[in-house]
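Student: No sequence on hand, only this structure:
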């Protein structure tokens, strides 16, 4: 299919996330852009990526982080040519984040509790920091927490845990339609990325070393300050002028950081403004244009 489909649709180029399709594309004489979001997996993953690099043809590989490039070079035992590798972090659609209301107004529109609110959006998978979020809610009973996302089973599991310790300051929304997500994110005064040092992907891989979360760009676009786990891959996009960093899993450090940021409105505004200014180069359109430049 990787060979017949381009001919059928009279393609000028092949753009794929699969190393095997990328290799077949080169063998068929097409220019190929291969996008990688994680290290190779499976018995033949690294072998197929080696075939892509060892085959002739006009090629480019996109990596979401420089850390991922290093991981892929280790897996394939190759050193990739700089001119054929492009760092391409994930992005965001800025139109979805235009003209968002202030936190208090967003909470009013969503019928959420009034008062300072700390938010999290995303999956409740292992390594996403749910245990830390739970401990923060217990440590800060006077702060509202908004957990947006989670499967029905995961939501019920965490609701039961919160009820068991009588933590009534957490709102669990369950699944949120993507079109509504910016409004929920904007309802928070502070947003959290509480990743651990081991983060499970759907493939079962630990992606902590190479993670490039889309929520990071969404938070930046939402114009809200964030506190994030201090992971090297995240520092490829953020620095101390755009976010507060905390040691993964350190409940005391995170509790202190949340308290300090909630009590300092000026710093919240500065961090949010710096991150919002930086988001312009991380749009999906800009990413696509860079990915395809000079590939025809």
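Tutor: Good, I have the coordinates. All values derive from a computational prediction rather than experimental measurement.
Student: Could you use CA atoms for every contact and neighbour count after this?
Tutor: Fine.
Student: So for the protein, the centremost residue is which one?
Tutor: Nearest to the geometric centre of the chain sits residue 213, at 1.1 Å (CA atoms, centre = their mean).
Student: isn't that one right next to residue 90, touching?
Tutor: Yes: Residue 213 is in contact with residue 90 according to CA atoms under 8 Å; the separation is 7.3 Å.
Student: all helices for the stretch 151-296 of the chain, in order.
Tutor: 152-164, 181-186, 214-222, 251-262, 265-278, 284-292 (DSSP state H, counting those that start in this stretch).
Student: Kindly reformat these as JSON lines containing mean neighbour count.
Tutor: Below are the helices of the stretch 151-296 of the chain laid out as JSON lines (neighbours: other CA atoms under 10 Å):
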{"stretch": "helix 152-164", "mean neighbour count": "13"}
{"stretch": "helix 181-186", "mean neighbour count": "23"}
{"stretch": "helix 214-222", "mean neighbour count": "24"}
{"stretch": "helix 251-262", "mean neighbour count": "16"}
{"stretch": "helix 265-278", "mean neighbour count": "17"}
{"stretch": "helix 284-292", "mean neighbour count": "15"}
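Student: To residue 62, which of those lies closest?
Tutor: helix 284-292 (7.3 Å; CA to CA).
Student: who's in contact with the closest one?
Tutor: With contacts defined as CA atoms under 8 Å, 6 or more residues apart in numbering, helix 284-292 is touched by 33, 62, 86, 88, 89, 90, 91, 92, 93, 281.
Student: Second structure for comparison follows:
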């Protein structure tokens, strides 16, 4: 083979341990669709009209699977502590949505909405509608193997991001793409971080340009270009005398 591509360093290390040549294994993050870079202000405005209930003015959105290890339970706990803010979860199947709706009811978190599965073409406008996007992943084994694809979609939206400090995200710690960092599994710190980011970063209908620019490197198109640059030397024609 010419080149093997993986999305995580630990997977690359495992491939090397299994005998694959290190020089032929490259790590490249998964990429997002370019549609996430297209501004959709009208659709975003419609989302806000639909989702901001009971005169709430601030919207926190989570997009992804509805699992405890993803930090969904944690974010429901945080929502209860911030009743003046609307929390919206996009993703999950019907049974998961029903289960989490019941959990929110039991915790009396009345400012939480579970949308379930959202068609991919509607996600960019939903992410742009938010005041803050939450990436509350918990610690543990799953945190070492997760791909930050959702984080890249978040970046493309230009909406300020709050993320937990899990290993796969640490390479972005020094970038300007994440507005706030907090420890995983710490609802009090996540609550404070969300409040601080909401106060520091007013909603920008055009998105924050520095975040969009930095995140654009993780598009599928740029990913393919990087892959092709790695295999280019193998594609040169052989010239025989």
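Tutor: Received the coordinates, thanks. From a predicted model like this one, the values you see are computed outputs, not experimental measurements.
Student: picking that back up, look up how far residue 228 of the first structure lies from the residue nearest to the centre of the first structure.
Tutor: Distance, residue 213 of the first structure to residue 228 of the first structure, by CA to CA, to the nearest Å: 11 Å.
Student: intersection of neighbour lists for those two?
Tutor: Overlap of the contact sets of residue 213 of the first structure and residue 228 (by CA under 8 Å, 6+ apart) is empty.
Student: wait, what's in contact with residue 171 of the first structure?
Tutor: 144, 145, 146, 147.
Student: got the helices of the stretch 151-296 of the first structure as JSON lines, with distance to residue 138 of the first structure columns?
Tutor: Conversion of the helices of the stretch 151-296 of the first structure to JSON lines gives the following (distance: least, CA to CA, whole Å):
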{"stretch": "helix 152-164", "distance to residue 138 of the first structure": "9"}
{"stretch": "helix 181-186", "distance to residue 138 of the first structure": "22"}
{"stretch": "helix 214-222", "distance to residue 138 of the first structure": "24"}
{"stretch": "helix 251-262", "distance to residue 138 of the first structure": "10"}
{"stretch": "helix 265-278", "distance to residue 138 of the first structure": "23"}
{"stretch": "helix 284-292", "distance to residue 138 of the first structure": "38"}
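Student: For residue 107 of the first structure, which of these is the nearest?
Tutor: helix 181-186 (7.9 Å).
Student: Map residue 209 of the second structure onto the first structure.
Tutor: When the first structure is aligned by TM-score structural alignment, residue 209 of the second structure is paired with residue 273.
Student: Please apply the same query to residue 166 of the second structure.
Tutor: Checking TM-score structural alignment: residue 166 of the second structure goes with residue 231.
Student: Residue 80 of the first structure and residue 73 touch, don't they?
Tutor: Yes: here residue 80 of the first structure reaches residue 73: they are 6.9 Å apart, a contact under CA under 8 Å.
Student: Can you pull the residues that touch both of these two?
Tutor: Counting by CA under 8 Å, 6+ apart, nothing touches both residue 80 of the first structure and residue 73.
Student: Make sure residue 126 of the first structure is indeed in a helix.
Tutor: No: counting by DSSP: H, G, I helix; E, B strand; the rest coil, residue 126 of the first structure is located in no helix; its state is coil.
Student: on that earlier part again, wait, isn't the match of residue 166 of the second structure in contact with residue 209?
Tutor: Yes: using CA under 8 Å, residue 231 of the first structure makes contact with residue 209 at a distance of 7.4 Å.
Student: Onto which residues of the first structure does stretch 72-82 of the second structure map?
Tutor: Counting by TM-score structural alignment, stretch 72-82 of the second structure falls onto residues 130-140 of the first structure.
Student: List the buried residues of the matching stretch.
Tutor: Going by neighbour count (16 or more other CA atoms under 10 Å), the buried part of stretch 130-140 of the first structure is 130, 131, 132, 133, 134, 135, 136, 137, 138.
Student: any idea which of the residues you listed is closest to residue 221 of the first structure?
Tutor: residue 133 (22.4 Å).
Student: next SSE after the helix or strand hosting the closest one?
Tutor: According to DSSP states H and E, residue 133 of the first structure maps onto helix 130-139. Later in the chain than helix 130-139 of the first structure, the nearest helix or strand by DSSP H and E is strand 144-148.
Student: what's the mean gap between that following strand and the aligned bit of the second structure?
Tutor: Compared with the second structure after fitting, strand 144-148 of the first structure has a mean deviation of 0.6 Å; criterion: mean CA distance after the TM-score superposition for the first structure.
Student: And for that strand, what's in contact with it?
Tutor: Counting by CA under 8 Å, 6+ apart, 113, 115-122, 137, 169-176, 184, 188 sit against strand 144-148 of the first structure.
Student: which of those residues count as buried?
Tutor: For these, a neighbour count by 16+ other CA under 10 Å gives the buried set as 113, 116-122, 137, 169-170, 172-175, 184, 188.
Student: just checking, residue 75 of the second structure touches residue 136?
Tutor: Yes: under the criterion of CA under 8 Å, residue 75 of the second structure makes contact with residue 136 at 6.9 Å.
Student: Stretch 105-122 of the second structure corresponds to what range in the first structure?
Tutor: Taking TM-score structural alignment, stretch 105-122 of the second structure hits residues 163-180 over in the first structure.
Student: Now do the matching stretch: distance from first to last residue.
Tutor: First-to-last distance for stretch 163-180 of the first structure - CA to CA - comes to 27 Å.
Student: Same question for stretch 236-254 of the first structure.
Tutor: Distance between the two ends of stretch 236-254 of the first structure: 21 Å, counting by CA to CA.
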